[in-house]
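Asker: sequence plus predicted model, see below.
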Amino acid sequence: MIADGAEDEEKWLAAGIAGIQQNAFYMHRALDSNNLKDALKYSAQMLSELRTSRLSPHKYYELYMRAFDELRKLEIFFKEETSRGCSMIELYELVQHAGNILPRLYLLCTAGSVYIKSKEAPAKDILKDLVEMCHGIQNPVRGLFLRSYLSQVSKDKLPDIGSEYEGDSETVIDAVEFVLQNFTEMNKLWVRMQYQGPTREKEKREKERSELRDLVGKNLHVLGQIEGVDLEMYKETVLPRVLEQVVNCKDELAQYYLMDCIIQVFPDEYHLQTLETLLNACPQLQASVDVKTVLARLMERFSNYAASGVEVLPELFQVEAFAKLNNAIDKVIAAQENMPIVGVVTLYASLLAFTLQVHPDRLDYVDQILVS
């Protein structure tokens, strides 16, 4: 039965790819003859192949990538249309005539990308429109890939400080708000994937979800690359909003992966200045989340940061990192009553390695750890 299912899926994928290739052929002919009407018609038919519900996320990704490559050609054509005198606002409205909502939104994101580049309208207005319009797709897999596409085509067009798309005021807030909103919706869709299908296939779905985790995590990487996200904005807006989503989703896979992303993506200085906020989230995670590994990686980062030069040590002393980490470990162990003894040992071993790196002269700290 499994073999039959796999064979059927290969057939469905082959049929989807054939549909994309056939419509892409006619789209190319329309592009070559500067026929905008036919280009939109065949690109919409091509994108209709992404409406399928028959493919696993892994196979759907293959189909999506075929469509993605074709959309890059369409984007180039849209840019050329503007140079031929076509108004971007007219083009932006024209693509919304596509009959089905999924092709319509892919075309809208593609046109929106060119619209931002044309600077005929503020980037923040177009981005807000796009991220809200994507609410129209609530199927978890289709919605996740659509929003991933939006993230991909917009990441170099955010109204950041020093960017050519920087507006008059509070532009960084607009950029951050866009990415946070897209991240939140993508995480909700990703979490909802676990409820699609029979209970007996839960393990298979979790494996498929794990394969798609980077689609969600890329949003945090984009946030980490926004020049205007200084410590204050990270402390007041970015971290609280991200942690709120992490804690509230109550999903083991998402919580573990996203906590690890936060630790890896943002600078050590930011982690130190927001240490209490970050650590307070740990006991609120699901009991099944591997918090010991999350904390161990955070302490490893701090140890490496301390090893980078003596000039950073006062910063670690000032925020009382040892006391906060020690307290957080106690809270996590109390919250996760069934934590195996090896997990407890791993946590304190990581704290000991951190202490020996940062406070080599504080034997009382070592004693505290050993007594625990």
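Answerer: Now that the structure is in, tell me what you want to look at. Values in this document were obtained by computation on a predicted structure and should not be read as measured data.
Asker: from now on I want contacts and neighbour counts done on CA atoms only, so please keep to that.
Answerer: Fine.
Asker: quick check: next helix or strand after the lengthiest helix in the chain?
Answerer: Once the chain is assigned using DSSP state H, the helix that runs over the most residues is helix 2-32. For helix 2-32, the succeeding helix or strand toward the C-terminus, using DSSP states H and E, is helix 36-47.
Asker: packing partners for that following helix?
Answerer: The contact analysis (3 or more C-alpha pairs under 8 Å, 6 or more residues apart in numbering; DSSP states H and E) places helix 36-47 against helix 2-32, helix 101-118.
Asker: and here is the other one:
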Amino acid sequence: MLATEGMEDEEKWLAEGIAAIQHNAFYMSRALDSDNLREALKYSALLLSELRTSKLSPHKYYELYMRAFDELRKLEMFFREEDRHGCSVIDLYELVQHAGNILPRLYLLCTVGSVYIKSKEAPAKDILKDLVEMCRGIQHPTRGLFLRSYLAQISRDKLPDLGSEYEGEGDTVMDAVDFVLQNFTEMNKLWVRMQHNGPVRLKEKLDKERSELRDLVGKNLHVLSQIEGVDLEMYKDVVLPRVLEQVVNCKDEIAQYYLMDCIIQVFPDEYHLQTLETLLGACPQLQPAVDVKTVLSRLMERLSNYADSSPEVLPDFLQVEAFAKLSSAIGKVIEAQVDMPVVGAISLYVSLLTFTLRVHPDRLDYVDQILGACVKKLSGKAKLEDSKATKQVVALLSAPLEKYTDIVTVLTLSNYPRVMDHLDAGTNKIMATIIIESIMKNDTCVSTADKVEVLFELIKGLIKELDGTTTDEVYR
């Protein structure tokens, strides 16, 4: 009942806020039509004051914000036409700073700032620096997050990046990068702080609301990835270290998981390959609750696809020792996250094996190394009873059989039977059947007595004596 009443109250508050914005927008539009700057500023400040509310959830606040955003676009067009309002953009930039309340004042300042940059009457970097610093005046998590989102939106086509009309006279791509990184850092801090915006008993609800707003923060990384002039060197030396510093230091599992995934998705594959050690170095430092296995799996999938689509880069994988770095990182993550279930660890080895079979198919020693790491993780434990973990082990053992036609050579890997030993009797039979089917499908010739012995050892669960009992000696 209380939840229903709360939702009804929120709908009422939202409706009241929208009505107030529409009311003031009507008078603002009338002032714009009559070229009355003073009245336009008065009513725009009044409609923006509705964004000062603390009554709405982030989702509902977004609806209110979008209403105000649409009106600000009209205001910006008016500000651009000096002959209509008779005020220079420099004077206008000063004038809006006298608005009564700080939140409307900063929205108006960002709006005029956009016009100011476009006029080129001052270096873009100076205005951007001023705006990103002034926005510190709003420390309320939701209000501050949306204000900075607005700043990011109105500035994205006015950054002094390489080849931009705003580059030059001291403005460089580094200024563009600094601005976006600073805004990103402040937005992430506000986003993380939202978790404290309500009682602990509502944590699940707050986390859901926060997740709905993650793209506001992530858009900064999209902008960074699209800035002309952010080459591999700048990404390696400036962008990635500063982004990872924020990711690690925020110590928030929702932010860490989302931002790590965002980094992997938005920046080029080549950059990931050449900065693999730095990116992987952050993984063991993440909070224990972060789903690192999914982050690493997605990274390996991207790198595998990169190798598939651009075979000419395969020597680069060897040069940067991609396999060794990934293997080491996975080991450190498993070691750091002592509570990680066995299924999580095995799934990481499955992802690493999939990567290896696609990028280094000629390196059976890598395959055996992965199987050995799996054996180490399973050692000292009873036969696997967890169905999910068992399924992952079967996937691990099946992957080489699907990749190679010389099945028996795969089976001679020293760690292959050692992994199989951890399967229960029923699953062992299933795995033995998979092995036989793979051999038959590939018309594999078992050419030596040693290989026959290895094969029979692996499929012994299927071999029975005449009396129906299983024996380990029947083929000897």
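Answerer: Happy to help now that I have it. Remember, it's a predicted structure, so these values are computed and weren't measured experimentally.
Asker: quick check: TM-score for this pair?
Answerer: Here the TM-score for the pair of chains, by TM-score structural alignment, normalised by the length of structure 1, is 0.99; 372 aligned residues with a C-alpha RMSD of 0.9 Å.
Asker: still on that earlier bit, okay if I get the helices and strands packed on helix 36-47 of structure 1 as JSON lines plus mean neighbour count and distance to residue 357 of structure 1?
Answerer: What follows is the helices and strands packed on helix 36-47 of structure 1, written out as JSON lines (neighbours: other C-alpha atoms under 10 Å; distance: least, C-alpha to C-alpha, whole Å):
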{"stretch": "helix 2-32", "mean neighbour count": "16", "distance to residue 357 of structure 1": "52"}
{"stretch": "helix 101-118", "mean neighbour count": "23", "distance to residue 357 of structure 1": "48"}
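Asker: out of these, which is closest to residue 337 of structure 1?
Answerer: Residue 337 of structure 1 lies closest to helix 2-32 among these, at 39.3 Å (C-alpha to C-alpha).
Asker: have a look at how far, on average, that closest one is from structure 2.
Answerer: For helix 2-32 of structure 1, the mean deviation from structure 2 after alignment is 0.4 Å (mean C-alpha distance after the TM-score superposition for structure 1).
Asker: equivalent range in structure 2 for that helix?
Answerer: The counterpart of helix 2-32 of structure 1 in structure 2, using TM-score structural alignment, spans residues 3-33.
Asker: chain center to the matching stretch: distance?
Answerer: Distance of stretch 3-33 of structure 2 from the chain centroid (C-alpha atoms, centre = their mean, to the nearest Å) equals 34 Å.
Asker: same check, this time on stretch 354-367 of structure 2
Answerer: 27 Å.
Asker: what do you get for stretch 184-202 of structure 2?
Answerer: Relative to its parent chain, stretch 184-202 of structure 2 has a centroid offset of 18 Å by C-alpha atoms, centre = their mean.
Asker: onto which residues of structure 1 does it map?
Answerer: Stretch 184-202 of structure 2 covers residues 183-201 of structure 1 once aligned (TM-score structural alignment).
Asker: in that stretch, which residues are buried?
Answerer: By neighbour count on 16 or more other C-alpha atoms under 10 Å, the buried set for stretch 183-201 of structure 1 is 183, 184, 185, 186, 187, 188, 189, 190, 191, 192, 193, 194.
Asker: same thing with stretch 123-132 of structure 1?
Answerer: Result for stretch 123-132 of structure 1 [16+ other C-alpha under 10 Å]: buried residues 123, 124, 126, 127, 128, 130, 131.
Asker: that one vs structure 2 - mean distance after superposition?
Answerer: Counting by mean C-alpha distance after the TM-score superposition for structure 1, stretch 123-132 of structure 1 comes out at 0.2 Å.
Asker: what lies in contact with that stretch?
Answerer: 108-109, 112, 115-116, 147, 150, 154, 157-159, 165, 167, 171, 174-175, 178, 181-182 (C-alpha atoms under 8 Å, 6 or more residues apart in numbering).
Asker: can I get the helices and strands packed on helix 36-47 of structure 1 in a markdown table with distance to residue 365 of structure 1?
Answerer: Listed next are those as a markdown table, based on distance: least, C-alpha to C-alpha, whole Å:
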| stretch | distance to residue 365 of structure 1 |
| --- | --- |
| helix 2-32 | 56 |
| helix 101-118 | 54 |
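Asker: what's the closest of the ones you listed to residue 208 of structure 1?
Answerer: Taking C-alpha to C-alpha, helix 2-32 is the member of the helices and strands packed on helix 36-47 of structure 1 nearest to residue 208 of structure 1, at 14.6 Å.
Asker: quick one on the thing from earlier: go through the buried residues of stretch 183-201 of structure 1 and name the one nearest residue 316 of structure 1.
Answerer: Nearest to residue 316 of structure 1 among the buried residues of stretch 183-201 of structure 1: residue 183, at 30.9 Å, using C-alpha to C-alpha.
Asker: mind checking which helix or strand the closest one is in?
Answerer: helix 171-192.
Asker: quick check: residue 455 of structure 2 vs residue 343 of structure 2, distance?
Answerer: For residue 455 of structure 2, the distance to residue 343 of structure 2 (C-alpha to C-alpha, to the nearest Å) stands at 27 Å.
Asker: residue 246 of structure 2 too?
Answerer: Distance of residue 246 of structure 2 to residue 343 of structure 2, computed by C-alpha to C-alpha: 30 Å.
Asker: after superposition, how close is stretch 204-211 of structure 2 to structure 1?
Answerer: Compared with structure 1 after fitting, stretch 204-211 of structure 2 has a mean deviation of 0.5 Å; criterion: mean C-alpha distance after the TM-score superposition for structure 1.
Asker: what count of nearby residues applies to residue 339 of structure 2?
Answerer: Neighbour count of residue 339 of structure 2, defined by other C-alpha atoms under 10 Å: 11.
Asker: so it, which state does it fall into?
Answerer: Look at residue 339 of structure 2: counting by DSSP: H, G, I helix; E, B strand; the rest coil, its state is coil.
Asker: list the contacts for it?
Answerer: Contacts of residue 339 of structure 2 (C-alpha under 8 Å, 6+ apart): none.
Asker: what do you get if the cut-off is 10 Å, keeping everything else the same?
Answerer: Neighbour list for residue 339 of structure 2: 288, 289 [criterion: C-alpha atoms under 10 Å, 6 or more residues apart in numbering].
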